[in-house]
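Visitor: Take this sequence and fold it.
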Amino acid sequence: MNDTPLANCERDFLLKAIEEKKRLDGRQPYDYRRMKITFGSDYGCCFVDLGKTKVVAQVSCELVAPKESRPNEGIMFFNIELSPMASPAFERGRQSELSVTLNRQLERCLRNSKCIDTESLCVVSGEKVWQIRVDVHLLNHDGDLMGAASVAAITALCHFRRPDVSIQGDEVTVYGPEERDPIPLSIYHMPISVSFSFFQQGTYLLVDPCEREEQLMDGLLMIAMNKHREICSIQSSGGILLLKEQVIRCSKIASVKVSEITELISKALENDKKARKAGSRCGFAESMPQERITALKKDETSVEVSDVMDRANDIIQKSEVPPRAVSSVVVPVPGVGQVGQGLQNSWGLEEEDDDDDDDENGGGELEEKVMKMEEESRGGDVVEISDSEEEEVVVLHSETAK
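Guide: Here you go, the predicted model:
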């Protein structure tokens, strides 16, 4: 069942606790783990939590041709999917021996026990019947897979509603849930599987074993029974020989457990029906807690706006008159142009450096350029100024050209 085997010290500890009629989770030998049943938003979707074992069952239907041997009966199909998400021991896309055993046991429990009226699934004899498919997916594995799967499957079947149909001649019309209310399945009884594990050749007995207990057990007995104490199926595995008294004792224990689980299923279905009728939160949305965002909450304080103008006038009168701005002549830096009366411009002036040699050289070059510009302006219409330090060429048009 698990890729990681138990250590010898852990094995000895568990066996010693079983001899003293103690279990790791604090249960008694004949106690079940806490079971929780919830439903999805759609009909036929059921979630079952048996301790840490989590299973989801989904029921679907479609119109197909019936079997030749039974033309007046519908078809029931069951499938159990063991994914690696539930346990590392399971492989994806490969049907293991455990999955085959669980599929057969589920078919014996639900289909062979005739808990569902298959004749009511017939639409047209020999032509059209309903095929009911039950897919069971294991979400987390912690022991007693058959017990959780059987509860999820029968609860999903009780919760499922198939579409209504009408027949006019050879034409079959399927109505959606908006046109006509869907019809529930006809279920006679609810068989539920109860698992019993035996230790030390049947000396000790535990009900609803967890995964660690299943690794230590010598044999497993699964009894499917309804609340009327009718045994639907029974299967033993592990190669252990059981006495008649042991089987009878297990059947008596199973009758009590099945009655309790059946009452729990009926209560869950009734609560879901009331919630859907009232239009309140139901199914998976009911288990989600309501969370409110408090980070954006603002403290609302009352603000009086009646005397705002009076207060504003008082503040203006009490305030000091700002000093008048005094215009001052600012000496412009080289390369700055200013607009206004009494302001100086520095266009065409080079930046002065601290070095005297640079000042002398820069001044001489400037005078030569100015003289050259005057000579060229007299002789031609267009003046071109080129500077070795500047990459751009500026073209100036003189007024005499006009």
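Visitor: Going by C-alpha atoms from here, please, whenever you check contacts or count neighbours.
Guide: Fine.
Visitor: and the host helix or strand of residue 245, what does it pack onto?
Guide: Using DSSP states H and E, residue 245 falls within helix 244-278. Secondary-structure packing of helix 244-278 (3 or more C-alpha pairs under 8 Å, 6 or more residues apart in numbering; DSSP states H and E): strand 35-39, strand 192-199, strand 219-225.
Visitor: if you compare those strands, which one is most tucked away?
Guide: strand 192-199 (a mean of 25; mean count of other C-alpha atoms under 10 Å).
Visitor: Another for comparison:
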Amino acid sequence: MEHRLANTFTMTVNEKKYIENALISEIRVDGRRPFDYRNLTIKFGSEDGSSEVQLGQTQVIGFITGQLVQPYKDRPNEGTFAIYTEFSPMADPSFEPGRPLDSAIELGRIVDRGLRESRAVDTESLCVVAGKLVWSIRIDLIIIDNGGNLVDAANIAALAALLTFRRPECTFGGDDGHEVIVHPPDEREPLPLIIHHVPVAVTFAFIGKENTVVIDPTHFEEAVMGGSMTVALNTNGDVCSIQKAGGGGVLQSVIMQCLRIASVKAGDITSKLKNAVESYNTQRSLKKIKRHNPPSVDVSKHLTERLRMGSAESSGEGL
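Guide: As a prediction, this is how the structure comes out:
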């Protein structure tokens, strides 16, 4: 893990000028073009609903847990889900244990907004008994390494965990037939969540006096950017949410250009995400197949016994 910047003041003026001047020639310090993403890797843990996403040098781990709770009074037929972020101190010198920083709270809200306002998760399917019991889904996102653009990496980690999470199946039993029975995974196959669509977050950074636009900023570029904008879109091109943070105003033409680019990038990320989930589901199904190996047979021994029996019979006939 390379050294991380604790704040923007640790960068010299020459370093900041170098980044800004290089962008004028459409060159970035890591060799990418302005609208290129870093390498994206999506992995899954041994348990359902756990994911590990690495975007360049940024690494985020996500995992999901669920429990039965009472629903909100104004929404008795809907389950709930919430996102919690944890900034590991080893990820960045500015991250401290204890009370969550404002950046951690903001990160959770941005990811939550893209999922909640677009109603990507079917919360009605999480209802067990209307007005009494619903499933509460908790998404924990842990920042392992801050290499820049935490929003996009955390968003992908949350989506990967949601797409592979499975909750226990519930049935009714007991003497009166109203007792809720939660079946363990070895008794009944858990049920996946119903995800209507996949809102992918794409972050743009505005750097320099001319507001040069780059996608997927690194921690160096975040240190010199004047503002950022995160757009969440699905494969249909629907804009699920827009978050503008810091900096001055942005022209409408620039926003429209960012939306067009984000639509293409969101489609590419969605394809990678679905391929990774499909591969995980295939491996998961193969693990559940019970293979019955037939007992091994010693062919040479069997043939030897047959030959001995044939020789004995021939000797008997000669006598």
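Visitor: which SS class is the equivalent of residue 217 of structure 2 over in structure 1?
Guide: Matched to structure 1 by TM-score structural alignment, residue 217 of structure 2 sits across from residue 209. What DSSP: H, G, I helix; E, B strand; the rest coil gives for residue 209 of structure 1 is coil.
Visitor: Surely residue 209 of structure 1 touches residue 199?
Guide: No. Counting by C-alpha atoms under 8 Å, residue 209 of structure 1 stays clear of residue 199, with 11.2 Å between them.
Visitor: Run through the strands of the stretch 1-150 of structure 2 in chain order.
Guide: 40-44, 50-55, 58-69, 80-87, 127-129, 133-145 (DSSP state E, counting those that start in this stretch).
Visitor: Where does the fourth one end up in structure 1?
Guide: The counterpart of strand 80-87 of structure 2 in structure 1, counting by TM-score structural alignment, spans residues 75-82.
Visitor: what's that stretch in contact with?
Guide: The contact list for stretch 75-82 of structure 1 (C-alpha atoms under 8 Å, 6 or more residues apart in numbering) reads 66, 90-92, 99, 102-103, 106-107, 111, 118, 129-138.
Visitor: residues in contact with residue 304 of structure 2?
Guide: So residue 304 of structure 2 contacts nothing (C-alpha under 8 Å, 6+ apart).
Visitor: ok but it is inside a strand, no?
Guide: No. Per three-state DSSP, residue 304 of structure 2 lies outside any strand segment and is helix.
Visitor: So it versus residue 312 of structure 2, what's the distance?
Guide: 12 Å (C-alpha to C-alpha, to the nearest Å).
Visitor: Report how many residues lie close to the match of residue 217 of structure 2.
Guide: Counted with other C-alpha atoms under 10 Å, residues neighbouring residue 209 of structure 1 total 26.
Visitor: Can you find the partner of residue 68 of structure 2 in structure 1?
Guide: In structure 1, residue 68 of structure 2 lands on residue 63 (TM-score structural alignment).
Visitor: Check the burial of residue 101 of structure 2 by counting its neighbours.
Guide: Neighbours of residue 101 of structure 2 under the rule other C-alpha under 10 Å: 16.
Visitor: Ok, residue 65 of structure 2 next?
Guide: Neighbours of residue 65 of structure 2 (other C-alpha under 10 Å): 17.
Visitor: repeat for the one 5 residues further on
Guide: For residue 70 of structure 2, the count of nearby residues is 17 (other C-alpha under 10 Å).
Visitor: so what's it up against?
Guide: The contact partners of residue 70 of structure 2, taken as C-alpha under 8 Å, 6+ apart, are 131-134.
Visitor: Drop anything exposed from those.
Guide: By neighbour count, with 16 or more other C-alpha atoms under 10 Å, these hold 131, 133-134 as buried.
Visitor: Could you dump the residues you listed into a markdown table with distance to residue 267 of structure 2 added?
Guide: Converted to a markdown table, these look like this (distance: C-alpha to C-alpha, whole Å):
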| residue | distance to residue 267 of structure 2 |
| --- | --- |
| 131 | 38 |
| 133 | 37 |
| 134 | 33 |
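Visitor: With respect to residue 16 of structure 2, which of the residues you listed is nearest?
Guide: Nearest to residue 16 of structure 2 among these, counting by C-alpha to C-alpha, is residue 134 at 51.2 Å.
Visitor: any idea how far residue 273 of structure 1 is from the residue mapped onto that closest one from structure 1?
Guide: Using TM-score structural alignment, the equivalent of residue 134 of structure 2 in structure 1 is residue 129. Using C-alpha to C-alpha, residue 129 of structure 1 is found at 27 Å from residue 273 of structure 1.
Visitor: With residue 165 of structure 1 instead?
Guide: The spacing between residue 165 of structure 1 and residue 273 of structure 1, counted by C-alpha to C-alpha, is 23 Å.
Visitor: swap in residue 189 of structure 1?
Guide: According to C-alpha to C-alpha, residue 189 of structure 1 and residue 273 of structure 1 sit 19 Å apart.
Visitor: Give me the more crowded residue out of these two.
Guide: Neighbour count, other C-alpha under 10 Å: between residue 189 of structure 1 and residue 273, residue 189 has more, with 18 against 14.
Visitor: Can you find the partner of that one in structure 2?
Guide: Matched by TM-score structural alignment, residue 189 of structure 1 corresponds to residue 197 in structure 2.
Visitor: right, and the secondary structure at that match would be what?
Guide: coil.
Visitor: shouldn't it be in contact with residue 120?
Guide: Yes. Look at residue 197 of structure 2 against residue 120 with C-alpha under 8 Å: they come within range, at 5.4 Å.
Visitor: Next one: residue 136 of structure 1 from residue 78 of structure 1, what distance?
Guide: In this view, residue 136 of structure 1 and residue 78 of structure 1 are 8 Å apart by C-alpha to C-alpha.
Visitor: Please identify which of the two sits among more neighbours.
Guide: More neighbours surround residue 136 than the other of residue 136 of structure 1 and residue 78, with 26 against 17 (other C-alpha under 10 Å).
Visitor: Tell me the spacing between the more buried one and residue 256 of structure 1.
Guide: Distance from residue 136 of structure 1 to residue 256 of structure 1, counting by C-alpha to C-alpha: 25 Å.
Visitor: Likewise for residue 57 of structure 1?
Guide: In terms of C-alpha to C-alpha, residue 57 of structure 1 sits 25 Å off from residue 256 of structure 1.
Visitor: Between the two, tell me which one has more neighbours.
Guide: Comparing residue 57 of structure 1 with residue 256 by neighbour count (other C-alpha under 10 Å), the higher total belongs to residue 57, at 27 against 12.
Visitor: Excluding chain neighbours, what is closest to the more buried one?
Guide: Excluding the flanking residues, the one nearest residue 57 of structure 1 by C-alpha to C-alpha, 6 or more residues apart in numbering is residue 136, at 4.4 Å.
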